[in-house]
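>>> The sequence and its predicted three-dimensional model are supplied below.
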Amino acid sequence: MFTGLIREVATVKGFSGSELSIKSKHKAKLGDSIAINGACLSVVKVLNDGFSVELSPESQKLLAIENYKNEVHIEPAMMMGDRFEGHIVQGHIDAIGTIKDIKNNGNSFDVFISIDKKFIPYIVPKGSITIDGVSLTVNDVAADSFRLTIIPITMRETLFKRYKKGSKVNVETDMFARYVSHIISHQSKASSEKNTLTWDAVDSISARY
């Protein structure tokens, strides 16, 4: 599990086949789980100045792989007893989004990201979302896109400063939105009442949490 708070912007040493080598200050151990641009990957080699992780063909197909060069966001998995900050992030990328526009508001930046419509139900206004591993709050949601507001320090200290119109990004939607949607869908199918939510169903969902 992760929090969506970037611990380091690390340097890509090389990406050959399925192995991605990272130069970092973080001292990884063999087998560690580390989120690289938001995707949970396992350390397969420990280097003098960093570590290597393996990206399967499936991972490479599902990720915005063009961002795995030059620099990347890294966040080691949480340890038991760590202070919980950010929000609950699994490191499982749902989709690749495309930046439609970035507007400089003077003291903040509005970032508009388009995404496949089927993921919109999992994106909640004022809810949480993770973009390339960065925990953010959703401001507005449209039919096939959403808007984020990035404060100057986040823009300055993350790879957002390099993104532009057309840039691809890894998107992980809110875990709880996915779970609730799945429960509602499952119960609707079981009762043959699609898109119907009863108070009994709400009570059942609440009891599970």
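Yep, it's here.

>>> drop to CA atoms for contacts and neighbour counts, all remaining ones
OK.

>>> In contact with residue 119, which residues are there?
94, 95, 173 (C-alpha atoms under 8 Å, 6 or more residues apart in numbering).

>>> Repeat that for residue 68.
12, 15, 37.

>>> Look up how far residue 9 lies from it.
For residue 68, the distance to residue 9 equals 12 Å [C-alpha to C-alpha, to the nearest Å].

>>> ok, back up a step: take the contacts of residue 68 and keep only those in strands.
Among those, the residues falling in strands (DSSP state E) are 12, 15.

>>> Redo the contacts of residue 68 as CSV? Include distance to residue 45.
Output for these, formatted as CSV (distance: C-alpha to C-alpha, whole Å):
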residue, distance to residue 45
12, 14
15, 13
37, 19
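
>>> what about the strands in the protein?
Under DSSP E, the chain gives strands at 8-16, 19-23, 33-36, 39-47, 50-54, 71-76, 95-104, 109-114, 128-131, 134-141, 145-150, 168-172.

>>> tell me what the fifth one is packed against?
The elements that strand 50-54 packs onto, with contact taken as 3 or more C-alpha pairs under 8 Å, 6 or more residues apart in numbering; DSSP states H and E, are strand 19-23, strand 39-47.

>>> Touching, residue 97 and residue 168? I think so.
Yes - using C-alpha atoms under 8 Å, residue 97 and residue 168 qualify as a contacting pair, with a distance of 5.7 Å.

>>> Please identify which of the two sits among more neighbours.
residue 97 (24 against 21; other C-alpha atoms under 10 Å).

>>> how much space is there between that one and residue 122?
From residue 97 to residue 122 the distance is 14 Å (C-alpha to C-alpha).

>>> What of residue 56?
26 Å.

>>> more crowded one of these two?
Shown here are residue 56 and residue 122; by other C-alpha under 10 Å, residue 122 has more neighbours (21 against 12).

>>> residue contacts, residue 110?
102, 103, 104, 147, 148, 149, 150.

>>> Grab the two from those residues that are most spread out in space.
The most widely separated members of these are 104 and 147, with 13.1 Å between them, by C-alpha to C-alpha.

>>> Put this next to the first one:
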Amino acid sequence: MFTGLIREIATVKSYKNNVLTIQSKHKAKVGDSIAVNGVCLTVIKVNSDGFDLEVADETRSIVPAEKFQGKVHIEPAMQMNDRFEGHIVQGHVDCIGEVTQITKRENGTDFIIKVDPKYITYIIPKGSITIDGISLTVNDVYDDCFRITIIPHTLENTLIRNYKVGTKVNIETDVFARYIDHILAHRSSKNSMGWDDIDKIQMSY
């Protein structure tokens, strides 16, 4: 699990044969989970200046290769004794969005990001969303896009400062919205779990 708070902007040294090699100050261990631009990956080798991670076929089918090039956001998985900040992030990219509009404001910058309309259900006004691994708040939601406002501090300390119209971004929608939608969509199924079943499970503890 992650929080969506970027710990470092690292550098991709290479990406070939499903292996992503990262140059980073973070001291990783084999088996660690690390989010790279919001994608949860597993460390398979530790190098003197960073580490290697394996990129699964499912990940490659969703995330374009350009998101594993140049500078990238990284966040190690949350530890039991860590402060809980940001919001609950799984590191599972749902879809790729595209920046369609950037508007500078007095104390922030608005970004309009377009997504496949089927994912709009899981994007909630004033709710949380993860973009390239960053925990952000949604301001407005439209038919096929949404608006976020980035404060100067976030703009200066993340790769959002480099976004342009046409930039592709990794998006992880709200995990609770996905769970609730799945339960409600399948509650009529014979073998599905309904709210009564969930209540019974909770009562048993």
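All right, it came through fine. The structure presented is a predicted model; accordingly, all values stated were derived computationally and were not measured.

>>> Would you report the TM-score computed for these chains?
The TM-score (TM-score structural alignment, normalised by the length of structure 2) is 0.91; 198 aligned residues with a C-alpha RMSD of 1.7 Å.

>>> re the thing from before, as CSV, the helices and strands packed on strand 50-54 of structure 1 with mean neighbour count and distance to residue 204 of structure 1 would be great.
Below are those laid out as CSV (neighbours: other C-alpha atoms under 10 Å; distance: least, C-alpha to C-alpha, whole Å):
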stretch, mean neighbour count, distance to residue 204 of structure 1
strand 19-23, 21, 44
strand 39-47, 20, 32
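
>>> quick one, which of those is nearest to residue 109 of structure 1?
Among those, strand 39-47 comes nearest to residue 109 of structure 1, with 24.5 Å by C-alpha to C-alpha.

>>> After superposing, tell me the mean distance of the closest one to structure 2.
Superposed on structure 2, strand 39-47 of structure 1 shows a mean distance to its aligned partners of 0.4 Å (mean C-alpha distance after the TM-score superposition for structure 1).

>>> about what we covered before: same drill for residue 104 and residue 147 of structure 1, tell me which one is more crowded.
Taking neighbours as other C-alpha under 10 Å, residue 104 of structure 1 and residue 147 compare with residue 147 leading, 21 against 12.

>>> roughly how far apart are the closest residue to residue 90 of structure 2 other than its chain neighbours and residue 88 of structure 2?
Leaving aside its sequence neighbours, residue 90 of structure 2 sits nearest to residue 1 (C-alpha to C-alpha, 6 or more residues apart in numbering; 5.1 Å). As judged by C-alpha to C-alpha, residue 1 of structure 2 and residue 88 of structure 2 stand 7 Å apart.

>>> neighbour count winner among the two?
residue 88 (19 against 16).

>>> Tell me the counterpart of the more buried one in structure 1.
Aligned by TM-score structural alignment, residue 88 of structure 2 pairs with residue 88 of structure 1.

>>> Is its match in contact with residue 5, as I believe?
No - assessed by C-alpha under 8 Å, residue 88 of structure 1 is found out of contact with residue 5, at 10.4 Å.

>>> can you point me to the longest helix in structure 2?
For structure 2, the helix reaching the highest residue count under DSSP state H is reported as helix 175-186.

>>> mind listing what's buried in that one?
residue 175 (16 or more other C-alpha atoms under 10 Å).

>>> And the helices and strands packed on strand 50-54 of structure 1: which comes nearest residue 200 of structure 1?
Once these are compared by C-alpha to C-alpha, strand 39-47 is nearest, at 36.6 Å.

>>> helices or strands next to that closest one in the packing?
In this structure, strand 39-47 of structure 1 packs against strand 33-36, strand 50-54, with contacts taken as 3+ C-alpha pairs under 8 Å, 6+ apart.

>>> Point out the most buried one among those strands.
Per residue and on average, the most neighbours among these fall to strand 33-36, with a mean of 24 (mean count of other C-alpha atoms under 10 Å).

>>> how much does that one stray from structure 2?
Strand 33-36 of structure 1 sits 0.3 Å off on average (mean C-alpha distance after the TM-score superposition for structure 1).

>>> end to end, how far does stretch 151-167 of structure 2 reach?
By C-alpha to C-alpha, one end of stretch 151-167 of structure 2 lies 19 Å from the other end.

>>> Just give me how far that stretch sits from the chain centre.
A distance of 15 Å separates the C-alpha centroid of stretch 151-167 of structure 2 from that of its chain, computed with C-alpha atoms, centre = their mean, to the nearest Å.

>>> Where does it end up in structure 1?
Stretch 151-167 of structure 2 covers residues 151-167 of structure 1 once aligned (TM-score structural alignment).

>>> contacting residues around the matching stretch?
Against stretch 151-167 of structure 1 from outside (C-alpha under 8 Å, 6+ apart): 6, 9, 71-73, 98-102, 107-109.

>>> could you redo the last one with a cut-off of 10 Å?
Stretch 151-167 of structure 1 is contacted by residues 6, 8-9, 37, 64, 66-67, 71-73, 97-102, 104-114, 131-132, 134, 136, 149-150, 169 when judged by C-alpha atoms under 10 Å, 6 or more residues apart in numbering.

>>> List buried members of those residues by neighbour count.
Buried subset of the contacts of stretch 151-167 of structure 1 (neighbour count, 16+ other C-alpha under 10 Å): 6, 8-9, 37, 64, 67, 71-73, 97-102, 109-114, 131-132, 134, 136, 149-150, 169.
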